[in-house]
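[1] Here is my input; please provide its structure:
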Amino acid sequence: MAVKIADPLLMREINKYHVLETIRCYGRISRVEISEQTLLSGTTVSAITAALIEEGLIEAIHTAPTNDSQRGRPRVLLGLVADAAYVAGIKISETQMTATIADFRGETVAVLQLPIRLARQPAEVIVDLIEDALRDCIARSGVDVGRIKGVGIGVHGIVDPRSGRSHAGPVFGEREVPLAQMLEARMGMPVKIDKSAHLVALAESWFGYAQKDRSFAVVTLDRTAGLGLWIEEEIHRGASGLGPAFGHTKVGNEGRPCICGQMDCLNTYLTVPELEAAVAGAGSGEPARNAAAMLTALAEKADAGDRAAARTVAVHAEKLGLGLSHVVNLINPEKIIVAVDTPRYGQLLEPALRESLMANSFPAHWAATKLIFHTLDDQMWARGAAALMLRDIYSAPWTAA
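    Take a look at the predicted model:
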């Protein structure tokens, strides 16, 4: 099928998106610098920015001249108008819900965290709780609900962002839940969902260690391993739209059965019996369901000299390093960010993981890839969910009206 590459409307929207992204990325920037960064002509940049100013999305900021040659001529910089639009982001897990309201710049306006057990509750109950949390967070922000342009949701497990459905995960189990549609009906605004690893990748690109990087990978660790790939300034989703199935990378030959029906997937080495045993009896005498609590307990036992716990951490590091070596060898990203909720677990994991990665990666590729450990909190995840909706606004035909 022929591809129409000269559609004026399409090109205008693409150029508009790149101009907005450049302004967001740099905060305040001149038209000349936008032209240099986007490779668009000065005339095109002037036309786009004039329209964006008229729509109320960006503003001109007059600053004092920076050198003698410009004395008397204020420099005009362009920046996003913070209150041009607002979006909501929410992250849900087995035992906690975090909601945030962000402005057009992606800055947090309000945050609400609720320690509440969601796992395995009826879908209708979970969506009711999400709606209550969102409305409470919106009320706290002082932003009129009519100015909220949409909601981004982060969910662990298998998520199809195209259909808005959660297919499997620790919160909904193996049920297929049309989460986006259910929440849209309640909130009366667009809702987008994605898996947590993709949202962390987006958050790292906007707010974290990978700002301005063109390619990087983010690994998230709870009871399973998730991977978000950022390639050429976009989340890589693949033909299925689901993104990488990193947890099902084959990393052994011990015949460990996986829930996918195959053997020796990475996930089977992250959910070993020793991990469950490490947290059994924590606090109330029941096994902890929260992934961060499990890994915290594991790290504490390893620090206390428990050999089984130390061996479990060593297995995690070795197998994760082997799995990530495939990412290095195939993609060769600029950075690999290992995102953990438990700082001490990350510290215990890093030396052996780095050694395993180096031993299994092509040397030239490994030398060009930087390994970073980043301790995340739920607010970072929720901001990634908000950024998911902001990117949709930037790239879609939209005006302040």
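
[2] only C-alpha atoms for contact and neighbour calcs from this point on.
    OK.

[3] what about the closest residue in space to Leu266 that isn't next to it in sequence, how many neighbours?
    Spatial nearest neighbour of Leu266, chain neighbours left out: Gly247 (5.0 Å); criterion: CA to CA, 6 or more residues apart in numbering. A count of nearby residues for Gly247, using other CA atoms under 10 Å, gives 21.

[4] Quick one: residues contacting Gly247.
    Contact partners of Gly247, counting by CA atoms under 8 Å, 6 or more residues apart in numbering, are 224-226, 265-267.

[5] Out of these, which is nearest to Ser196?
    Of all these, Ser196 sits closest to Gly226, with 7.7 Å by CA to CA.

[6] Roughly how far does that closest one sit from Pro333?
    In this view, Gly226 and Pro333 are 16 Å apart by CA to CA, to the nearest Å.

[7] which of these two has more neighbours?
    More neighbours surround Gly226 than the other of Gly226 and Pro333, with 25 against 22 (other CA under 10 Å).

[8] how about that one, what does it touch?
    Counting by CA under 8 Å, 6+ apart, Gly226 makes contact with 196-197, 219-220, 244-247.

[9] same thing but at 10 Å, please
    By CA atoms under 10 Å, 6 or more residues apart in numbering, the contact set of Gly226 is 156-158, 195-198, 218-220, 243-248, 267, 339.

[10] Now the second one, please; I'll put the structures next to each other:
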Amino acid sequence: MKTADPELMRAINRFHVMDAIRRFGPISRVEISDRTQLSATTVSAITAALLDDGLIITHQLGGIRDAARGRPRVMLELNPAAAHVVGVKLALDQITVATTNFRADVLSSLVLPIRLQRQSVSVIADLVEDGIRRCVADAGLTMEQVSGVCVGLPGVVERIAGVCRASPVFGERDVPFAAELTGRLGGVVATIDSDVNLVTLAEHWFGQARGLDDFLVISVELGLGLGIMHNGELFRGANGLSPDLGDLMVRPPNGDSSTRLSSAASEASIVAEAREILAGGDHEHAFRLGRGMEKILELAEQGEPRILALLERAGGALGFAIANLITLFAPPKVILAGAALEAGEALVGPIRHTVAALLPPSLADVSDIVVHHWQDDIWARGAAAMTLRDLYGAPWNTTGPVVHR
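    Got it, this is the predicted structure:
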């Protein structure tokens, strides 16, 4: 019988040890062994190598003693200075950048307000480069101290190839944005991913899904994003392809034909339909200024019946899709977020009611649906987390960060 590749097994074990230290540190070697199911000898060898490489550090807790030896217990945690990475989030109206340390603590961040739809790919890459260099300098670092950059954006992304197949940010398809940006950063490798995947990882590391290895994230933004965490890993298609929930086909209630979910429940579709409903009124100015969603939320709070009916239809369409996702994956938690969720029960209520009505009884109590109002930097922190995961998750020849050439 063929045995496993020893080097691969060592790399996998290193990853699990590092991940345990990241998730539960400060943590003792005994606790690492318990959580990873690795032997004490294996954990000791791996942590010794990690200490030699400067990826983790120790400190002694004087009040906590090793029961067997009576000495202060040595606790391990990630070394924040071991590496620095940059996360970037592209949206239609702004670029968000954050520089973080090896624990994904934000050292500096900035927001560049600009309408990216009006810019070419090369101009967008120039703007991102400028933002990265400025944010790194604000953190007191040089580009030589940056181990990697990850950019999150809405749309369909092939992470492995570094290609964005389609995004509202770009006016063209199949954009090799990772290579476009890497060529500008003087040796620092840039990667790209869907923004919802980055948020999903951020939720796993820092947010409401910390400690969960299975959950879904659904973002209701300009489009509809879907992040799937399964067994502690992001679910991806061929070439690291990210799923786009907006492409899912649904049949609206009382409808005779199917439609894309993005046409029924995305922020863009809600704003477009609201503008049509309110046409000729006193609200047109808000839509012209790009403040349509703000106006919708205002009118929903005032109880405007046409807007409430619109949000109920959108919530029903989302609930239909979410019920199917729960049926497929049975996640213990579904996290909803996005500007449209600020409408509160006017949108979330129909989502919950539709899910409850459509789920089979056997799954009725499986998934907790929660709303998380994200801050702008969560995408950037997720992008940084993705880069850090690449750094200590690859099967290296040593335990140090991988060197890209």
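
[11] TM-score them against each other, please.
    Comparison of the two superposed chains (TM-score structural alignment, normalised by the length of structure 1) gives a TM-score of 0.91, and 390 aligned residues with a CA RMSD of 2.3 Å.

[12] in structure 2, what residues pair with stretch 361-372 of structure 1?
    Across structure 2, the stretch matching stretch 361-372 of structure 1 (TM-score structural alignment) is residues 359-370.

[13] Span of that stretch from start to end?
    Chord length of stretch 359-370 of structure 2, first to last residue, is 17 Å (CA to CA).

[14] Same question for it: list its buried residues.
    Buried positions in stretch 359-370 of structure 2, judged by neighbour count with 16 or more other CA atoms under 10 Å: 359, 364, 367, 369.

[15] cool, stretch 133-153 of structure 2 as well?
    In stretch 133-153 of structure 2, counting by 16+ other CA under 10 Å, buried: 133-136, 139, 141, 143, 146-153.

[16] same question, stretch 57-64 of structure 1
    Buried-residue list, stretch 57-64 of structure 1, by 16+ other CA under 10 Å: 57-60.

[17] what span of structure 2 lines up against that stretch?
    The aligned range for stretch 57-64 of structure 1 is 55-62, by TM-score structural alignment.

[18] Can you tell me what sits against that stretch?
    By CA under 10 Å, 6+ apart, the list of residues contacting stretch 55-62 of structure 2 from outside reads 18, 21-22, 26-28, 47-51, 71-83, 102, 392, 399-401.

[19] Next step: the contacts of Gly226 of structure 1 restricted to helices.
    If you go by DSSP state H, the contacts of Gly226 of structure 1 have 196-198, 267 in helices.

[20] Just the buried subset of the contacts of stretch 55-62 of structure 2, please.
    Buried among those (16+ other CA under 10 Å): 18, 21-22, 26-28, 47, 49-51, 73-80, 82-83, 102, 392, 399-401.

[21] Could you pick out which of those residues are located in helices?
    Per DSSP H, helices hold the following members of those: 18, 21-22, 47, 49-51, 392.

[22] Please identify which pair of those residues lies farthest apart.
    Across these, the longest distance by CA to CA is 16.1 Å; it joins Arg22 and Ala49.

[23] coming back round to it: go through the contacts of Gly247 of structure 1 and say which is closest to Thr95 of structure 1.
    The closest of those to Thr95 of structure 1 turns out to be Thr224 (CA to CA; 16.3 Å).

[24] what residues are up against Ile92 of structure 1?
    Ile92 of structure 1 makes contact with 98-99, 114, 116-119, 126, 130, 153-156, 171, 196, 378, 381-382 under the criterion CA under 10 Å, 6+ apart.

[25] Any of those buried? List them.
    Taking 16+ other CA under 10 Å as the criterion, what is buried in those is 98-99, 117-119, 126, 130, 153-156, 171, 196, 378, 381-382.

[26] measure the residue found closest to Thr142 of structure 2 once you drop the neighbours it is linked to in the chain to Gln60 of structure 2 for me?
    Of all residues not flanking Thr142 of structure 2 in the chain, Val136 sits nearest, at 6.4 Å (CA to CA, 6+ apart). Per CA to CA, Val136 of structure 2 is found 33 Å from Gln60 of structure 2.

[27] just Val43 of structure 2 next, same as before
    18 Å.

[28] Arg103 of structure 2 now?
    From Arg103 of structure 2 to Gln60 of structure 2 the distance is 20 Å (CA to CA).

[29] for Asp390 of structure 2, same thing?
    Separation of Asp390 of structure 2 from Gln60 of structure 2 (CA to CA): 29 Å.

[30] now do Glu31 of structure 2
    Distance of Glu31 of structure 2 to Gln60 of structure 2, given as CA to CA: 15 Å.

[31] in the stretch 301-401 of structure 1, which spans are helices?
    For the stretch 301-401 of structure 1, the helices defined by DSSP state H, counting those that start in this stretch cover 307-330, 343-360, 363-367, 378-395.

[32] Leu179 of structure 1 contacts Arg162, doesn't it?
    No: the criterion here is CA atoms under 10 Å, and Leu179 of structure 1 misses it with Arg162 at 11.8 Å.

[33] Looking at those two, which has the bigger crowd around it?
    Legend: neighbour count by other CA under 10 Å for Leu179 of structure 1 and Arg162, higher for Leu179 (24 against 13).

[34] chain center to the longest strand along structure 2: distance?
    Using DSSP state E to define each element, structure 2 has its longest strand at strand 56-65. Centroid separation for strand 56-65 of structure 2 versus its chain: 33 Å, with CA atoms, centre = their mean, to the nearest Å.

[35] Would you mind getting the average deviation of that strand from structure 1?
    For strand 56-65 of structure 2, the mean deviation from structure 1 after alignment is 2.0 Å (mean CA distance after the TM-score superposition for structure 1).
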